[in-house]
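A.B. asks: My questions concern the predicted model and sequence given below.
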Amino acid sequence: MRPNILIPPLQIGLGLQLHHLLGSRALTDLLHSLGFNSSYNEVQCFEQCAASSQGTDLFGVSSDSFIKFLADNVDHNLSSLEGLGTFHGMGIIGAATPSEKLSRLIRRDTSVTADPIPLFQLIKD
C-alpha cells in the first residue's frame, strides 16, 4: 500500500471511535504514531467531509417509504439541592420502511472547513 493514496477503513474507524468517545488528541496521535489508527487531523478532515457531503437529504429513502421519528429524553440527578451537576439529554432517530441499504463514498477534500457545516442546520430549520 502506498502512503496517502488510500485511507484504510479500520484505521480511520478506530480514530473516529476514539475521537467520539474520548476526544483526546494526544491519545489519537499516540496510537497513530504506533500505527493503530489515523491521525487526529485526518479524523477531523474525514468528519468535516462527511458532514458536508451528507447535506440535508435523507438518502436511502424512496418517496413511497414511511418514516417514523422516535424521540426520548433522559434526566439525571434532578434532586440535587443546588441544581448543579444535573444532566438533560435528548435523542431522536428516524426509522424508514421499506428502505434500501446504501453505501456512500465520502470524497476527501482538504478545502472543507468547519465553517459551512452550521449552514446545514439553518437550511433544515
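C.D. replies: The structure has been received and is ready for your questions.
A.B. asks: When you work out contacts or count neighbours from here on, use the C-alpha atoms and nothing else.
C.D. replies: OK.
A.B. asks: where do the strands sit along the chain?
C.D. replies: Remark: strands assigned in the chain by DSSP state E are 66-76, 87-97.
A.B. asks: before we go on, here's another structure to hold up against the first:
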Amino acid sequence: MTSNVSGRKNVICLSDTAHKIINILYKDRDSNLETEKLRIVLTAADIIKEDIQKMAYDHTTYPATNYMKSGGENLIPNTLATFTPRLRRNCVAINHAIISAVRPKSFLSPLQIGLALTLHRFYGSKHLINIVFSMGACASYYEASVYINALINAGSPNVSEEAFIQHIFDNADVNVRTLDGLNTVHEMGEYGVLCQLLALKPM
C-alpha cells in the first residue's frame, strides 16, 4: 500500500499494517472523546496563530482617526474572522485583542489605540489606561502618549476652505485669597478645538 501526499515523500507499507494503524487511531479517538475535542481545539489554535504571524502589519505609522472608527476588520486573518463569530457576533475587538496577544510588538490596533485615547481624553488617568491595557482591551498609556506627541508634531491640520470654525472667548473674575487680601483673579479663555476638529477633512 502506497500513501501519496503532495510535498512529502511517499510512504509504502503492507495493507495489513495500514489497516491496523487506522483501526488503532479511530479506536483511541472514539474511546476518548474529550481528548479528541482538545486536539481539534489545539489544532485550530495553531492554525489561527500561524495565520496571524503570516499577516503583514504596518507598525511604523499610527492609524488616522477615521480609520479607528472603521474598525480595522481588514487586519483580521480569515481563519480568525471565521472562528470567533461562531462564539459571538460583532467580536472585532476580541479579534484585535487576540492578534495583539500573539504579536504585541508588531501590531497596532486602531480600536485599542482609539479606546486608550478616549480614556485619556475623558479621565486623564494613566492608572486606569494601564489597568485596561493589562486586560488586553486597549493600548498602553505609553502608546497613547506617543500617539498624542505624534499628532502635536504632525503640523497644522488639513482644514477645508469651506469649513466653519468658531472660536468662543469668555472671561471670569474670581475672588480669592491673595497676599494683600484685596486683589481678584481675572481670566480669559478661548475654546475652539472641538469645532475645528469637526470641520476637518478625512485623511
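C.D. replies: Yep, that arrived. None of these values were measured; they are calculated from a predicted model.
A.B. asks: thinking again about what came up before, the strands of the first structure: which one's closest to residue 43 of the first structure?
C.D. replies: Checking those against residue 43 of the first structure by Cα to Cα gives strand 87-97 as the closest, at 24.0 Å.
A.B. asks: And the closest one, what does it pack against?
C.D. replies: Judged by 3 or more Cα pairs under 8 Å, 6 or more residues apart in numbering; DSSP states H and E, strand 87-97 of the first structure is in contact with strand 66-76.
A.B. asks: ok, back up a step: could you dump the strands of the first structure to a markdown table with mean neighbour count?
C.D. replies: Compiled in a markdown table, these are given as follows (neighbours: other Cα atoms under 10 Å):
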| stretch | mean neighbour count |
| --- | --- |
| strand 66-76 | 10 |
| strand 87-97 | 10 |
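A.B. asks: a markdown table please, covering those and showing distance to residue 118 of the first structure.
C.D. replies: Converted to a markdown table, the strands of the first structure look like this (distance: least, Cα to Cα, whole Å):
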| stretch | distance to residue 118 of the first structure |
| --- | --- |
| strand 66-76 | 22 |
| strand 87-97 | 19 |
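A.B. asks: What's the local residue count around the closest residue to residue 175 of the second structure other than its chain neighbours?
C.D. replies: Nearest non-adjacent residue to residue 175 of the second structure, counting by Cα to Cα, 6 or more residues apart in numbering: residue 184, 4.9 Å away. Applying other Cα atoms under 10 Å, we find 12 residues neighbouring residue 184 of the second structure.
A.B. asks: Hmm, residue 184 of the second structure is touching residue 172, no?
C.D. replies: No - counting by Cα atoms under 8 Å, residue 184 of the second structure does not reach residue 172; the two are 10.2 Å apart.
A.B. asks: And for the most centrally placed residue in the second structure, nearest residue in space, chain neighbours not counted?
C.D. replies: Nearest to the mean C-alpha position of the second structure, by Cα atoms, centre = their mean, lies residue 109 at 2.9 Å. Spatially, and ignoring its direct neighbours in sequence, residue 109 of the second structure is nearest to residue 96 (6.3 Å; Cα to Cα, 6+ apart).
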